[in-house]
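> dropping a prediction and its sequence here:
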Amino acid sequence: MGLNANDRSIAGFTMAGHALVHWFETSIPIFLVVWLSEFDVGVALFGIVVALGYAPFGLGALPGGILADRYGTRPIVLACLGGMSLAFLVLAVANSIYAIAVGLICWGIAASVYHPAGLALISTGVEERGTVFAWHGIAGNAGIALGPFVAATLLIFLDWSLVAALLAVPGVIAVLYGLSAEFDPTAAVEDGADAGPDEALSPSELVGDSRTLFASAFAVVFVLVTFEGLYYRGTLTYLPEILHGLPAMDSLALPASLEGIEPADYIYVGLLVVGMAGQYAGGKLTDRVPPARGLIAIFAVLAVLALAFVPATAAGVGLGPLVALCGLLGFFLFAIQPFYQNAVAIYTPPDARGLSYGYTYLGEFGLGSASIAVGGYVLGDLSQTAFFALIAGFAVVGGLLAGVLLTGSGRFADAEATAETNADD
């Protein structure tokens, strides 16, 4: 069945938002290379500055979810798009490391509210939820791949400050589109269910709503998503560095005109592009496969793929098997996302959807980032084998938690069905 007009409108709005969040996010490391030569400061200090920008991206997800429940999802997504664009305009006029820090922090705060608001909008406004989750994920992957590509290409010809300003232009266009888009943000919620803007939550109400969420199956989903985040962030952070050091990369010769470009970077970008297919396949399957079953299967595959990198990165292994393995990793690493996004929608009530996705992305991007520190220690002080075993372990725990959801189906009732039952009593 095709998407209706309301589904298409929400899909277009949220796809633009998701693509632009990652468009800005992945362009920042490209600017870092330029800033290090532009400003006379050390790598360590600039690393702290960039970390200050990325930190709110995960930590602000929970407040973003609360704001989405309070003010509605459309205004929060629009504020995100406008805020990110303004932050890059601040970067465009920055003439010191301190001004850059201000711009990056503003970007992180603005970007942090997108995921809980955008996903809450899809979960309450879209009938064909799985399909839109798929296209939404594909748009995010497009932003992940295009952000650094466009930034790096423009920096060949233009000054970095002008490039920062140009990157803000799509965000301004998206705001204008969002202001004119027409859709019902609660079209997929059953009559009588409260899913629109609500009164501001008092601290006691916030604590009460959170306790209600974590006394349900959402507690399992939250921990499961955290372990998926540990796998995701650890893998994508260190895989480029691991690929760069492999002898197999020497067999991928590049033309003289591309001297200075690492062949491993092409493989890494290819992994992200294949992830678009994974997002689409995963989203379509959520309409046919219960989320717990899908999560078990994909976590199992991810565990096997992580362990497969141990022999694949050994000396003497050819380029072909390594590229194929990276392609499979990209597919399943992103195919899992629509399943846990749908699980949140299933195991939470509509009126707490923003709060639910806020906690979800606190786990995904906030707690999940711990694997950067842990993975760095394991790679530096132990070995690549230990690193991939650690990554596989994250997937194994995630699969076991998905099994808890599946075997506890009698105790973990669908929140929407529970709300119906309570309304009938």
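Okay, I see it. It should be emphasised that the depicted structure is a prediction, and the values quoted were computed from it without experimental measurement.

> C-alpha from now on. contacts and neighbour counts both.
Fine.

> what about the helix or strand harbouring residue 293, distance to the chain center?
Element membership for residue 293 (DSSP states H and E) is helix 291-312. Its chain's C-alpha centre and that of helix 291-312 lie 19 Å apart, by Cα atoms, centre = their mean, to the nearest Å.

> please apply the same query to stretch 390-399.
Distance of stretch 390-399 from its chain centroid, counting by Cα atoms, centre = their mean, is 19 Å.

> ok, which stretches of the stretch 251-400 of the chain are helices?
Using DSSP state H, counting those that start in this stretch, the helices assigned to the stretch 251-400 of the chain run over residues 263-285, 291-312, 319-346, 353-361, 370-381, 384-407.

> helices or strands up against the fifth one?
I take that to be helix 370-381. helix 218-244, helix 384-407 (3 or more Cα pairs under 8 Å, 6 or more residues apart in numbering; DSSP states H and E).

> make JSON lines from these and add mean neighbour count and distance to residue 362 to it.
Formatted as JSON lines, those follow (neighbours: other Cα atoms under 10 Å; distance: least, Cα to Cα, whole Å):
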{"stretch": "helix 218-244", "mean neighbour count": "21", "distance to residue 362": "8"}
{"stretch": "helix 384-407", "mean neighbour count": "21", "distance to residue 362": "16"}
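
> looking at those helices, spot the one closest to residue 365.
Closest to residue 365 of the helices and strands packed on helix 370-381 is helix 218-244 (Cα to Cα; 6.4 Å).

> and the direction of the closest one versus that of helix 370-381, what angle?
40 degrees (axes from the mean of the first three to the mean of the last three Cα atoms, to 10 degrees).

> remind me what helix 218-244 packs against, helices and strands.
Applying 3+ Cα pairs under 8 Å, 6+ apart, one finds that helix 218-244 makes contact with helix 263-285, helix 319-346, helix 353-361, helix 370-381, helix 384-407.

> that older thread, tell me which of the helices of the stretch 251-400 of the chain sits most buried.
Most buried of these by mean neighbour count (mean count of other Cα atoms under 10 Å) is helix 353-361; its value is a mean of 30.

> distance between that helix and the chain's centre?
Using Cα atoms, centre = their mean, the offset of helix 353-361 from its chain centre is 13 Å.

> residue boundaries of the helices in the stretch 1-150 of the chain?
Applying DSSP H, counting those that start in this stretch to the stretch 1-150 of the chain gives helices spanning 5-38, 43-59, 61-71, 73-92, 97-112, 114-125, 129-157.

> so which of the ones you listed gets nearest residue 213?
When the helices of the stretch 1-150 of the chain are compared by Cα to Cα, helix 61-71 sits nearest residue 213, at 13.3 Å.

> take this one as well and set it beside the first:
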Amino acid sequence: MNSNDRSIVGLVTVAHAMVHTYELSIPVLIPIWLAEFSVIDLGVTQFPVNAATLGALVTVGFALFGLGAIPSGVLVDRLDARLLITVCLLGMGGSFLVLAVSPTPVVIGLAMALWGVAASVYHPTGLSLISRGVEQRGSAFAYHGMAGNVGIAVGPLVTILLLIAFDWRVVVALLAIPAAAAALFAFRADIDERAAVTATDGGDDGDGRADGVSSLGEFLSQSKVLFAGAFAIVFVVTLCSGLYYRGVLTFLPELLRDVPSLAPIQIGSETYEPGDYVYVGLLMVGVLGQFVAGKLTDRGRPEYGILAGFGALAVIGVLFLPVAGLGLAGLLGIAALLGFFLFFVQPFYQASVAEYTPPGARGLSYGFTYLGVFGIGALGASIAGAILTYFSAGTLFVVLAGLATVAAGLGAYLVTRVPSTATAT
């Protein structure tokens, strides 16, 4: 990588780690909220606090995380990515300060909504920055994904450790502090955001900036062009990925607490939940999945990775509970496979978006991508909560396996019926 590549990768890795640090600390807090609150009071009506209602509440924030990706994707085609990332980091830190003083589940939902709006800025911005500014795109996607996984794992781990010593409100207030430092780093970064476009793609307006979307008509016309091609298939893949991702991770800490081989351990006056640490370990394994997949995207068509990765997730969905029931060794093994392949698929669909879209619409295309992953995908939390409340964990994993099967089938279609733009003439 050249110096500009390294500078951009440094910026996006820090920001990506921060986004997922906040995102995946939330599931660790859900068991605490289930125990602390009994009623969601909306004024005109009340609801009991259970997996279904709390899942619906946090879905608001997770949905905005994805829904905001569309306007963010439009903005990044016209504004400096560095500025947008700085705003994103400051907004996430502020939302966690609101969460720290939340007296009721309704205010918790408001804080999560604020977090979702701020966090929604990142993925279209960061991924567009990589695709237009970094020449070694596949490796950059790998490092970017690995940094996200570090945040995904470190966020819950730090949250768990802090909860040993502090009340959850103090913990989330402390978690807001790193956002300020990361925002300062982003604001001071010195990068050429369009270096790879100028070098390889062309199509800028003479000052290194793509035309982007400047009106509703342009938004509709560019969107129509995107969805008229193979990008529409990649979009459905990302939607399935988001539903699987959110559906399995939101309540996994709670599910692991019910596994007999992970019974609570009492040490002195403190009670430790081994399931929480298994959850963190699963997320850490995802770092390896991201790294392997990112390197593979530089060596071949990403569509093969979509087929293989989601095929594996389908099998894991069917086998997770039966294998976990065999004992601790089986649980650790299947959890490691889930962590690996859950994040293995991400660099492949990210790279596929770049393959099937023009550089001038790259921000918009990643906006739609993360509308699917985190916006529509946020429904995975509500779906999982409802299934766990009214059916069973076994039913949830069968549904997840079905989603992965659909995505694998679409990957097979891309491999056999749609030529990659990397190899098409």
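Sure thing, it's come through. The structure displayed is predicted, hence computed values, not measured ones.

> most tightly packed of the helices of the stretch 1-150 of the first structure?
For the helices of the stretch 1-150 of the first structure, the largest average neighbour count (mean count of other Cα under 10 Å) is found in helix 114-125, namely a mean of 28.

> residue range for that helix in the second structure?
On the second structure, the counterpart of helix 114-125 of the first structure by TM-score structural alignment is residues 122-133.

> tell me roughly how far that stretch lies from the first structure on average.
Overlaying the first structure shows stretch 122-133 of the second structure at a mean distance of 0.8 Å from the equivalent residues (mean Cα distance after the TM-score superposition for the first structure).

> on that earlier part again, as CSV, the helices of the stretch 1-150 of the first structure with distance to residue 271 of the first structure would be great.
Output for these, formatted as CSV (distance: least, Cα to Cα, whole Å):
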stretch, distance to residue 271 of the first structure
helix 5-38, 15
helix 43-59, 23
helix 61-71, 26
helix 73-92, 26
helix 97-112, 24
helix 114-125, 22
helix 129-157, 10
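
> closest one to residue 196 of the first structure among the ones you listed?
Of all the helices of the stretch 1-150 of the first structure, helix 61-71 comes closest under Cα to Cα, at 7.1 Å.

> coming back round to it: quick one: which of the helices of the stretch 1-150 of the first structure is nearest residue 289 of the first structure?
Residue 289 of the first structure lies closest to helix 129-157 among the helices of the stretch 1-150 of the first structure, at 10.4 Å (Cα to Cα).

> ok, average deviation of the closest one from the second structure?
Overall, helix 129-157 of the first structure averages 2.0 Å from its counterpart (mean Cα distance after the TM-score superposition for the first structure).

> give me the angle between that helix and helix 114-125.
Going by the same axes, to 10 degrees, helix 129-157 of the first structure makes 150 degrees with helix 114-125.

> next one: helix 129-157 of the first structure to chain centre, how far?
For helix 129-157 of the first structure, the distance from its own C-alpha centre to the chain's C-alpha centre is 12 Å (Cα atoms, centre = their mean).

> immediately after that helix, which helix or strand?
Next element after helix 129-157 of the first structure (DSSP H and E): helix 160-180.

> if we can go back for a sec, the helix holding residue 293 of the first structure packs against which elements?
Using 3+ Cα pairs under 8 Å, 6+ apart, helix 291-312 of the first structure sits against helix 319-346, helix 384-407.

> Provide the aligned range in the second structure for the longest one.
For helix 319-346 of the first structure, the aligned range in the second structure is residues 328-355, judged by TM-score structural alignment.

> ok, average deviation of that stretch from the first structure?
Looks like 0.9 Å for stretch 328-355 of the second structure (mean Cα distance after the TM-score superposition for the first structure).

> next up, the contacts around the residue nearest to residue 346 of the first structure when sequence neighbours are not counted.
Residue nearest to residue 346 of the first structure in three dimensions, not counting chain neighbours: residue 414, with 5.7 Å by Cα to Cα, 6 or more residues apart in numbering. With contacts defined as Cα atoms under 8 Å, 6 or more residues apart in numbering, residue 414 of the first structure is in contact with 346-348.

> which among those gets closest to residue 78 of the first structure?
Checking those against residue 78 of the first structure by Cα to Cα gives residue 348 as the nearest, at 24.5 Å.

> who are the contact partners of the nearest residue to the closest one once chain neighbours are set aside?
Among residues not flanking residue 348 of the first structure along the chain, residue 415 sits closest, at 5.2 Å (Cα to Cα, 6+ apart). Residues counted as contacts of residue 415 of the first structure (Cα under 8 Å, 6+ apart) are 346-349.

> cool, and residue 204 of the second structure?
So residue 204 of the second structure contacts 197-198, 210-211, 360 (Cα under 8 Å, 6+ apart).

> ok, back up a step: possible to save the helices and strands packed on helix 291-312 of the first structure as a markdown table with distance to residue 263 of the first structure?
Output for those, formatted as a markdown table (distance: least, Cα to Cα, whole Å):
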| stretch | distance to residue 263 of the first structure |
| --- | --- |
| helix 319-346 | 11 |
| helix 384-407 | 20 |
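
> what separation is there between residue 111 of the second structure and residue 26 of the second structure?
Distance, residue 111 of the second structure to residue 26 of the second structure, using Cα to Cα, to the nearest Å: 11 Å.

> so how far is residue 406 of the second structure from the aligned partner of residue 226 of the first structure in the second structure?
Matched to the second structure by TM-score structural alignment, residue 226 of the first structure sits across from residue 239. From residue 239 of the second structure across to residue 406 of the second structure, the span is 10 Å (Cα to Cα).

> contact partners for residue 249 of the first structure?
With Cα under 8 Å, 6+ apart, residue 249 of the first structure has these contacts: 243, 263-264, 319.

> which residue in the second structure lines up with it?
That one, residue 249 of the first structure, aligns with residue 262 by TM-score structural alignment.
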